[in-house]
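K.L.:
Structure for the following, please:
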Amino acid sequence: MVPDPGDREFDVLVVGAGQAGLATAHHLRSRLPAGSRLCVVDVGELGGRWEQRWDSLHLFTPRRFSELAGLPFPAGPDPYPGRREVAGYLRAYAAHHHLSVRAGVRVTGLGRDGELFVATTHETGAATASTGTHHLRARQVVIATGPFAVPHRPDFSAELGPEVTQLHAGDYRRPADLPVGPVHVVGGGNSAAQLAIELADTGRAVHVVAPREPWYVPTHILGIDAYRWFRVAGVLNARTNAPLSRYIRRRGDVIVGTELRGRIQRGEITLTTSRAVHAAPGVLGLADGAKLGVEAVLWCTGFRQDTSWIQVPGALHPDGTPRHLHGASPVPGLHWMGLPWQTRLNSSLLSGVDRDAMRTAARIANALPRASR
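P.N.:
Reported below is the predicted structural model:
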């Protein structure tokens, strides 16, 4: 089932080798008929996307809730693993399950040719047979590029002018990336909380601009890890359309840990609860009419999935988001993996991707015999 680097036609093509792609490949290996050809490609090296995040990044899920099937997450001094540990874990997972990944393969287009999907690729990796533009054909395709491919910042950010230093969390590495002086951190999730605390530790005046009052969950409740409570209560496995899930989605991001709240209460960090909606040179305008003078802005406004390369009719909504039901596209043979709320609250996280991967692999294995007759 390990493809030759020169192969160009496969039974299954998995695009993306993060946690979603690797977990799917693992379950496919155990379910596909003997002789099936499976190919996993990724634009970068294994774990590379994690290596590119900011230096101090830690997961907000503990180690024992951050592992894929068949390989425990290694122990460490911090209960919350750092970015390099996650990258190393993904590499170890691929090696443990003997998963072959073609690195350095960027898929620039995906279309159809009869019953086969055709992926146009630009290849630069040492694991590929040759560089340049090529075409890979497959009966089944899994898109596992993840929801965090493109940093999102509001269009009006350009109106702040060149005098204001702007950086997105996806491009931030360390406090030295921003000039000395006050910083406005725009966003209300865990990234905003972690980075606001890190910047405040350097002595900067840090102002958090969040769309609503943050929703904090302590890391421990009655001395027990909060994630253990979540598991017992069924929170992590709450289905997408369950009442609990609908409430959580309306309520917004949960910030794991209460350190930011303590910093705000002590006056070490200031908090403004309103949505940033427009800008002028040096000024950030809020939905409540307030105007904030800014010198530097760190945008913690999330990411978007890049679907611009997908030209399969019926695969996308008009706004470019995936059309799917629990990861199954209405286009036969096309599958999505690692989407937020794909089937459950934690579908896009290490702790939840495995269940969806198993379901996707089973769906593909059941379809392949019919496709090959």
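
K.L.:
C-alpha only now, for contacts and for neighbours.
P.N.:
Fine.

K.L.:
residues making contact with stretch 41-48?
P.N.:
Contact partners of stretch 41-48, identified using Cα atoms under 8 Å, 6 or more residues apart in numbering, comprise 13-18, 86-88, 90-91, 101-107.

K.L.:
from the residues you listed, which ones fall inside helices?
P.N.:
Secondary structure assignment (DSSP state H) places 86-88, 90-91 from these within helices.

K.L.:
Of these - the most surrounded one?
P.N.:
Ranked by the number of neighbours (other Cα atoms under 10 Å), the ones in helices among the contacts of stretch 41-48 place L90 first, at 25 neighbours.

K.L.:
So that one versus T61, what's the distance?
P.N.:
In this structure, L90 and T61 are 16 Å apart, going by Cα to Cα, to the nearest Å.

K.L.:
Same question for G111.
P.N.:
G111 is 37 Å from T61, by Cα to Cα.

K.L.:
L136: what's it in contact with?
P.N.:
L136 makes contacts with 8-10, 118-121, as judged by Cα under 8 Å, 6+ apart.

K.L.:
Could you provide those in a markdown table, with additional columns for distance to A25 and secondary structure?
P.N.:
Listed next are the contacts of L136 as a markdown table, based on distance: Cα to Cα, whole Å; DSSP: H, G, I helix; E, B strand; the rest coil:
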| residue | distance to A25 | secondary structure |
| --- | --- | --- |
| R8 | 18 | coil |
| E9 | 17 | strand |
| F10 | 13 | strand |
| V118 | 19 | strand |
| A119 | 18 | strand |
| T120 | 21 | strand |
| T121 | 20 | strand |
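
K.L.:
Second chain to compare with the first, below:
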Amino acid sequence: MLIPQAWSGFSRHQSVKFHPSVQISTFQCKIGPPFSEFTNYLQTYADHFALPIQTDTRVMDMQKRAETFVLQTTQGTYQAATVIVATGPFHHPRIPAFASALSPQVEQLHSAAYRNPSQIPPGPVLVVGAGDSGAHTAAELAHAHPVSLAAAHPLYFVPLTLLGKSLFWYLDRLHLLEVDGTRSLGAWLKA
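P.N.:
Alright, predicted model coming up:
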């Protein structure tokens, strides 16, 4: 099993909470565990099943030969009957060109480098982007700073828990996490 270095190096917000339906699994893991608990959960899971984990390995090429996938990596060649690509879309920070034209007195920090509020100097903060990372960062920083949140579209926030259960627990039970975004219900949910 190839795991990005980001997971093993704890290169995410230290207080970020995960919202998948991890409570459904056979391991007991509370709703929305902090990053450290979630990574400990993954390590326990890997240890329990004696999974061969390899970190910091780049897949250079993958080809299907008969019923087997052959992966060429920076650490050698691997073969597998099944490959799951779960890398996520946001591994490399996208910083707009105008950022370099801002005054050096404007402290800039991408969410990929953000760990906790102690990194942020005193004063007001502008968080650009209101996806999971941006919204979480803004909420966390609001305890110690005046925070503004910039987004491309109007924002609609819903509670993360309802009646003691994660919102994602309900979405999973109602099969709304599987809704096709091109159909009417999916289009309405995305709006």
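
K.L.:
care to give me the TM-score?
P.N.:
Here the TM-score of the superposed chains, computed with TM-score structural alignment, normalised by the length of structure 2 as the reference length, equals 0.78; 189 aligned residues with a Cα RMSD of 3.1 Å.

K.L.:
one step back: which ones among the contacts of stretch 41-48 of structure 1 are found in strands?
P.N.:
Applying DSSP state E to the contacts of stretch 41-48 of structure 1, the entries found in strands are 13-15, 101-103, 105-107.

K.L.:
circling back to that earlier point, can I have the buried ones of the contacts of L136 of structure 1 as a ChimeraX selection?
P.N.:
Only the buried members of those end up in this ChimeraX selection, burial being decided by 16 or more other Cα atoms under 10 Å:
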select :9,10,118,119,120,121
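
K.L.:
Centroid-nearest residue for structure 1?
P.N.:
Most central in structure 1 under Cα atoms, centre = their mean is F148, positioned 4.0 Å from the mean C-alpha point.

K.L.:
what's the counterpart of that one in structure 2?
P.N.:
Residue mapping for F148 of structure 1 onto structure 2 gives F90, with TM-score structural alignment as the criterion.

K.L.:
Can you find the partner of D177 of structure 1 in structure 2?
P.N.:
Under the alignment (TM-score structural alignment), D177 of structure 1 maps onto Q119 of structure 2.

K.L.:
whoops, P214 of structure 1 was the one
P.N.:
Here P214 of structure 1 is matched to L155 in structure 2, going by TM-score structural alignment.

K.L.:
can you redo the contacts of L136 of structure 1 as a markdown table with distance to T360 of structure 1?
P.N.:
Compiled in a markdown table, these are given as follows (distance: Cα to Cα, whole Å):
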| residue | distance to T360 of structure 1 |
| --- | --- |
| R8 | 23 |
| E9 | 21 |
| F10 | 17 |
| V118 | 20 |
| A119 | 20 |
| T120 | 23 |
| T121 | 24 |
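
K.L.:
hey, which helix is longest across structure 1?
P.N.:
Looking only at structure 1 and at elements set by DSSP H, the helix with the highest residue count is helix 353-372.

K.L.:
Output the contacting helices and strands for that one.
P.N.:
With contacts defined as 3 or more Cα pairs under 8 Å, 6 or more residues apart in numbering; DSSP states H and E, the packing partners of helix 353-372 of structure 1 are helix 19-31, strand 132-143.

K.L.:
So which of the ones you listed is the most surrounded?
P.N.:
Most buried of these, by mean neighbour count (mean count of other Cα atoms under 10 Å): helix 19-31, with a mean of 24.

K.L.:
and the angle for that one with helix 353-372?
P.N.:
50 degrees (axes from the mean of the first three to the mean of the last three Cα atoms, to 10 degrees).

K.L.:
Now do helix 19-31 of structure 1: distance to the chain's middle.
P.N.:
The gap between the average C-alpha position of helix 19-31 of structure 1 and the chain average comes to 17 Å, counting by Cα atoms, centre = their mean, to the nearest Å.

K.L.:
if we can go back for a sec, between the ones in strands among the contacts of stretch 41-48 of structure 1, which sits nearest V183 of structure 1?
P.N.:
For these, the minimum distance to V183 of structure 1 (Cα to Cα) is 35.6 Å, reached by R106.

K.L.:
Can you tell me how far the closest one is from A367 of structure 1?
P.N.:
Using Cα to Cα, which is the criterion applied here, R106 of structure 1 is 27 Å from A367 of structure 1.

K.L.:
Same check on A138 of structure 1?
P.N.:
13 Å.

K.L.:
And A276 of structure 1, what's its match in structure 2?
P.N.:
In structure 2, nothing lines up with A276 of structure 1, judged by TM-score structural alignment.
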